[in-house]
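Chemist: for reference, the sequence and a predicted model appear below.
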Amino acid sequence: MEIVDYLIIAVYLIISILIALYYSKRAGKDTNEFFLSGRNLPWYLAGISMVATTFAADTPLAVTELVAKNGIAGNWLWWNFAFGGILTVFFFARLWRRAGIVTEVEFAELRYSGKPARFLRGFRALYLGLFMNVIIMGWVNKAMASILNGLFGIPETQVYFFVFACMLFVAFYSALSGLWGVVITDAFQFVIAMTGCIILAILVVNSPDVGGI
């Protein structure tokens, strides 16, 4: 790592904070603005945010391993997510907006009643909010730890302190800016990540050690 690499990281962090500060006033208006961006989020920003949310530190590593082991067809393990995304955008989104709700739990409260509804809310809270999110956060942060260890040479005994610091940074700008700030930051991160991946892919494919696809 050279000094220019550290400067790039510093600039990225500063821009993220500036975005959060810019949208903090709007986010502070009310809960509707904070959690739903006032229901005025442009479709293209919502779409970019959906894609960026699934593009974590582990994504390039995981996709590379899938292709190395199974060929291009290995990508179908995550390409199939596109079908659910298309249904969400073109079918479920309009129904969700029409319901005027904020969360899935609120939808269950409106649509169902009695003990079955309480069981459904409790199950989803435990399964998605606890079990699934713990697994997802675990593998994403493990990937981040591997990247920090490989690029910066941070010992494994210390690397998770840096991961925790990154988590606090993300929590800070998310709490400060609300959904608007998060979505704009997602778009900023998406441009950086996709540009970097495309450049890296070209360099790797044209590398004499690889010799093409």
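Modeler: Yep, that arrived.

Chemist: from now on I want contacts and neighbour counts done on CA atoms only, so please keep to that.
Modeler: Will do.

Chemist: need the longest helix for the protein.
Modeler: In the chain, assigned by DSSP state H, the helix with the most residues is helix 156-205.

Chemist: check which helices and strands that helix is in contact with.
Modeler: Under the contact criterion of 3 or more Cα pairs under 8 Å, 6 or more residues apart in numbering; DSSP states H and E, helix 156-205 touches helix 3-27, helix 31-36, helix 43-53, helix 133-152.

Chemist: centre of the chain to that helix, how far?
Modeler: Using Cα atoms, centre = their mean, to the nearest Å, the distance from the centre of helix 156-205 to the centre of the chain it belongs to is 8 Å.

Chemist: the structure to be compared is supplied as follows:
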Amino acid sequence: MRWWLPLLFVIYLSVTSGQDADANDAAHIVASKFALSQYAVEGMDYVIDYRLHNVGEKAALRVTLDDRDGFPTQAFEIIRGLLQVRWERISSGGNVSHAIVVRPRIVGVFNYSSALITYYPSEDAKEVRISHTTAPGEGYLKKNFYLMLSYTYQKKVYDQKFSAKLGVWLVFLMLVAPSTVIPFALWYHSKTKYSQGAPSKKSK
């Protein structure tokens, strides 16, 4: 009976290696989700971009992206794009992109979660494969406050820090005027005086 043991071991190795080959010879979707807008503020457009890449050996079929849990309609107004989209096929080495524009309705903390990705990894696959996009994490929204993952600006502070003001330009002009206007006035005065004092040439 001992001669059965090597045979069973060979059969086991062939089955497991076949399963590994099937797993490698299939589609594999790598997806990302990130904000194109640097700041988010209540009532203003906030742009989200999705990228899906098929790094597998076969085409991914019936690929769906679902981010309805990430941006519920009671908290966000959908301005452009869909939170649930589908692609019939993403070829091996291919990629697709999708973008949405939302406007926050509420203030406070919201979960900036990953989007759900589902697809069939091959033509003969019987079960759907599930994966997720990347997710930056938790964000914070407050009325008249901008969201940045590392720092939060009040709108007034943001305007003072980044917006160009008329008063700043007036101060700048006052500072540079003495070094530009006075030399120009002296030069123009001397030029006029020289022109008036120079003898006119007589025509031959």
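Modeler: Nice, thanks for sending it over. Values in this document were obtained by computation on a predicted structure and should not be read as measured data.

Chemist: TM-score for this pair?
Modeler: Overlay of the two chains. TM-score (TM-score structural alignment, normalised by the length of structure 2): 0.21; 73 aligned residues with a Cα RMSD of 6.1 Å.

Chemist: in the helix or strand containing residue 85 of structure 1, what counts as buried?
Modeler: According to DSSP states H and E, residue 85 of structure 1 maps onto helix 81-87. Of the residues in helix 81-87 of structure 1, none is buried by neighbour count under the rule 16 or more other Cα atoms under 10 Å.

Chemist: in structure 2, which spans are strands?
Modeler: Assignment of strands within structure 2 using DSSP state E yields the ranges 29-35, 46-54, 60-66, 76-80, 84-90, 95-104, 108-112, 116-120, 129-132, 137-141, 145-146, 153-154.

Chemist: quick one: those as a markdown table, columns for distance to residue 195 of structure 2 and mean neighbour count too.
Modeler: Supplementary listing: the strands of structure 2 in a markdown table, determined by distance: least, Cα to Cα, whole Å; neighbours: other Cα atoms under 10 Å:
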| stretch | distance to residue 195 of structure 2 | mean neighbour count |
| --- | --- | --- |
| strand 29-35 | 65 | 20 |
| strand 46-54 | 64 | 19 |
| strand 60-66 | 79 | 20 |
| strand 76-80 | 68 | 16 |
| strand 84-90 | 78 | 14 |
| strand 95-104 | 66 | 18 |
| strand 108-112 | 73 | 14 |
| strand 116-120 | 81 | 21 |
| strand 129-132 | 81 | 16 |
| strand 137-141 | 69 | 15 |
| strand 145-146 | 62 | 20 |
| strand 153-154 | 60 | 14 |
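
Chemist: make CSV out of those and add distance to residue 182 of structure 2.
Modeler: Below are these laid out as CSV (distance: least, Cα to Cα, whole Å):
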stretch, distance to residue 182 of structure 2
strand 29-35, 51
strand 46-54, 50
strand 60-66, 67
strand 76-80, 55
strand 84-90, 66
strand 95-104, 53
strand 108-112, 56
strand 116-120, 68
strand 129-132, 67
strand 137-141, 52
strand 145-146, 45
strand 153-154, 42
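
Chemist: thank you, goodbye.
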